[in-house]
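Novice: Provided below for reference: sequence and predicted model.
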Amino acid sequence: MPENSSCSGASSCSKESCEGCSHNSQNPQSMLEAMNAYSNIKHVIGVVSGKGGVGKSFVTSSLAVQMAKAGYKVGILDADITGPSIPKMFGAHGQLVGDEKGMYPYETKEGIKIVSINLLMEDEEAPVVWRGPVIAGAVKQFWNEAVWGDVDYLFVDMPPGTGDVPLTVFQSLPVDGIVIVTSPQELVQMIVKKAFHMANMMHIPVLGLVENFSYLKCPDCGKKIALFGESNIDEVAAKEGTRVLGKLPLDPAYAKAADAGAFYEMENPYLDAAVDALKTI
């Protein structure tokens, strides 16, 4: 039997060859990337979803805005390389600049710092046609080559699923916890469990769940209409041993503000529990 039967190369393992192996539990190797020398980031929060189209970037931006309004210094690392939407929501255009220290994030007039692939391209509508390893490398660069300065909370907006980018973020960045975004459909809630279980496998704390598109409030009578079916997020959270951090309604005003690049102007009281949870980290 080889010394380390869990290693991918277990058939050729020896005591000497396994000493530096990342699979060796007695000598684990950290894969964390060094922070930029001119950055001081206190907390890194990942925002993930099991599938696309559930409003993950909306939740990321909402959390960033609410924490900034609470007096914290906030940044957003847009790790959704092939589908970046953060810059448009904040009216961020143009290209990032840099010097020998690194590249400087775009900073909104309210003080939120943003790094996104769209802010590095001449044509922000051009597609990013890259393979997984290149995309993962770009995410690392956003971390260790960006001069973030002092940031209390850095929110990482990740692409949906459990692929290269979430894996890279979980392994390379000192993530304090993740917020999982879902919607009321049964299919979505089944898939979100994959994200939850991936976080557990990577030993990343799950801060809680946020349900988007939870209901539509009738403008005439105020009745809550469950357009995508009745919510069972409370049951899902209880089963997974976590908590619900917010239930967000469908509201055309949010979409209008995002399209206009005026997202900071919006208030989102539905995330008060999430804000409270972040303050306790």
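Specialist: In hand now; what should we look at?
Novice: rest of the way, CA atoms for contacts and neighbours
Specialist: Will do.
Novice: Heading C-terminal from the one helix or strand residue 178 maps to, find the next helix or strand.
Specialist: Per DSSP states H and E, residue 178 falls inside strand 175-182. With elements assigned by DSSP H and E, the helix or strand that comes after strand 175-182 is helix 186-201.
Novice: and the angle from whichever helix or strand comes after that following helix to helix 186-201?
Specialist: Downstream of helix 186-201, the first helix or strand assigned by DSSP H and E is strand 206-211. If you take axes from the mean of the first three to the mean of the last three Cα atoms, to 10 degrees, strand 206-211 sits at 170 degrees to helix 186-201.
Novice: Below is structure B, check it against A:
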Amino acid sequence: MREALWDALKTVNDPELHRDLVSLGMIERAEVEGGVAHVKVNLTTPACPLKGKIEGDVRAAVLAVPGIEDVNVTFGAMVRPPAQPALPGVKHVILVGSGKGGVGKSSVAVNLAASLAVEGARVGLMDADVYGPSVAHMLGQGGARITANAERKMLPIEAHGIRFISMANLSPAGQALVWRGPMLHSAIQQFLKDAAWGELDYLIVDLPPGTGDVQLSLTQTVQVTGAVLVTTPQDVALIDAARALDMFRKASVPVLGVVENMSYFVAPDTGLTYDIFGRGGSRKLGGLPLLGEVPLDVEVRQDADLGIPAVLSHPDSPAAQAMRQVARNLAGRVSVQTLSSLPEQLPVV
């Protein structure tokens, strides 16, 4: 019966990867005890957006095996690194860019990192906006100072389950950094390679606006899994987002999708929806996958000022729910991107 059980599991495909769970090495345990099948599935990310469908498909396939009366499906997760991992201990580097300021890029980056951490992933957040660092404030650690370990490696600060580094924690508050390109390049190198990030599934990088020195330094320094574009729906934001898209493509960085931030506003007193900046404009960006539409929500701004990501402070709000789904969709895209760099046949666990 064990062989029949494994044969049944070979008929169940991962909905995003389009290969069966057995050949993908996602089945950790499959055995039958007293007419009950026990199956453990190791997802490719703790933030798998289609976990429910996988469970339903496994149950249906296993219950079709003669002699099996019930099935107990449990889940684990193991984020697989690409063929060439980004950094020692860091599986995936994901850039969050916008092409222009004012679209809520840093807010999206912080809430993406927090969402992935809530799902159970090991997450780091690097604030690469050296001239205008805001991540530390958004995580409630604006006054913290970065220290070093015995190996003289920078120790990321930990907040809300996220390890992060920001220039705000290295320079005096309010002091402007008047740096040329080579100094920016040196700072990015230090953030990436002279920091004790430890074991991370995802390192989210909050980019500065534009397509300048920092973006170039990052793409030349580290193997990037992919990028996320953040935009608002109106044309003036999309024009610059298109430039950022062109930059990533020229740098051979896969663009995993777009987040339409401030996509709409729901009036709290009437429940009416207003498209303040238009809506759906992100679909004009070269056919990129839409990771999600995040509504304009005053609580997101308030939470950022208080130093608590909205997905933690107001998890049931429409904006937080949208951001959580964006994170799941992004994790799924990373898994698909990773599969393309792995061997066709993976070992069965």
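Specialist: Sure thing, it's come through. Just so it is clear, the structure is predicted and the values come from calculations on it, not from any experiment.
Novice: other SSEs contacting the strand holding residue 178 of the first structure?
Specialist: If you count contacts as 3 or more Cα pairs under 8 Å, 6 or more residues apart in numbering; DSSP states H and E, strand 175-182 of the first structure packs onto strand 39-49, helix 186-201, strand 206-211.
Novice: would you turn the ones you listed into CSV with distance to residue 60 of the first structure?
Specialist: CSV is the format used below for those (distance: least, Cα to Cα, whole Å):
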stretch, distance to residue 60 of the first structure
strand 39-49, 6
helix 186-201, 16
strand 206-211, 11
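Novice: so which of those comes closest to residue 69 of the first structure?
Specialist: When these are compared for distance to residue 69 of the first structure using Cα to Cα, the nearest one is strand 39-49, at 16.9 Å.
Novice: how big's the offset between the very next helix or strand once past the closest one and the second structure?
Specialist: Proceeding N to C from strand 39-49 of the first structure, the next assigned helix or strand is helix 56-69, under DSSP H and E. Superposing on the second structure and averaging over aligned pairs (mean Cα distance after the TM-score superposition for the first structure), helix 56-69 of the first structure comes out at 0.5 Å.
Novice: Average offset of stretch 186-194 of the first structure relative to the second structure?
Specialist: Counting by mean Cα distance after the TM-score superposition for the first structure, stretch 186-194 of the first structure comes out at 1.0 Å.
Novice: so how far is that stretch off the chain centroid?
Specialist: Distance of stretch 186-194 of the first structure from the chain centroid (Cα atoms, centre = their mean, to the nearest Å) equals 17 Å.
Novice: In the second structure, what range does it match?
Specialist: In the comparison with the second structure, stretch 186-194 of the first structure aligns to the range 235-243 (TM-score structural alignment).
Novice: Would you map the strands across the stretch 1-150 of the first structure?
Specialist: Taking DSSP state E, counting those that start in this stretch as the test, the strands found in the stretch 1-150 of the first structure are 39-49, 74-78, 97-99, 102-104, 106-107, 113-115, 149-157.
Novice: okay, those strands, which one's buried deepest?
Specialist: Neighbour counts (mean count of other Cα atoms under 10 Å) averaged over each of those peak at strand 74-78, with a mean of 27.
Novice: corresponding residues in the second structure for that strand?
Specialist: The aligned range for strand 74-78 of the first structure in the second structure is 123-127, by TM-score structural alignment.
Novice: circling back to that earlier point, right, and the helices and strands packed on strand 175-182 of the first structure - which one's nearest residue 158 of the first structure?
Specialist: strand 39-49 (5.6 Å).
Novice: From the contact counts, what lies against that closest one?
Specialist: Applying 3+ Cα pairs under 8 Å, 6+ apart, one finds that strand 39-49 of the first structure makes contact with helix 56-69, strand 149-157, strand 175-182, helix 186-201.
Novice: which parts of the longest one are buried?
Specialist: Think helix 186-201 of the first structure. Residues 186, 188-189, 192-196, 198-199 are the ones in helix 186-201 of the first structure that count as buried (16 or more other Cα atoms under 10 Å).
Novice: again with the first one
Specialist: Of the residues in helix 56-69 of the first structure, those buried under the neighbour-count criterion (16+ other Cα under 10 Å) are 56-68.
Novice: cool, and stretch 167-177 of the first structure?
Specialist: If you call a residue buried by 16+ other Cα under 10 Å, then stretch 167-177 of the first structure has these buried ones: 168-177.
Novice: Any chance of those in TSV with distance to residue 52 of the first structure as columns?
Specialist: Formatted as TSV, these follow (distance: Cα to Cα, whole Å):
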residue	distance to residue 52 of the first structure
168	19
169	18
170	19
171	22
172	23
173	23
174	24
175	22
176	23
177	20
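Novice: before we move on, back to that, if we compare the strands of the stretch 1-150 of the first structure, which one ends up closest to residue 241 of the first structure?
Specialist: strand 39-49 (17.5 Å).
Novice: Please work out the angle formed by the directions of the closest one and strand 149-157.
Specialist: 10 degrees.
Novice: Strand 39-49 of the first structure vs strand 74-78, what angle?
Specialist: Interaxial angle, strand 39-49 of the first structure versus strand 74-78 (the same axes, to 10 degrees): 60 degrees.
Novice: quick one: contacts for the aligned residue in the first structure for residue 155 of the second structure?
Specialist: If you follow residue 155 of the second structure across to the first structure using TM-score structural alignment, you land on residue 104. Residue 104 of the first structure sits next to 96-98, 146-148 when contact means Cα atoms under 8 Å, 6 or more residues apart in numbering.
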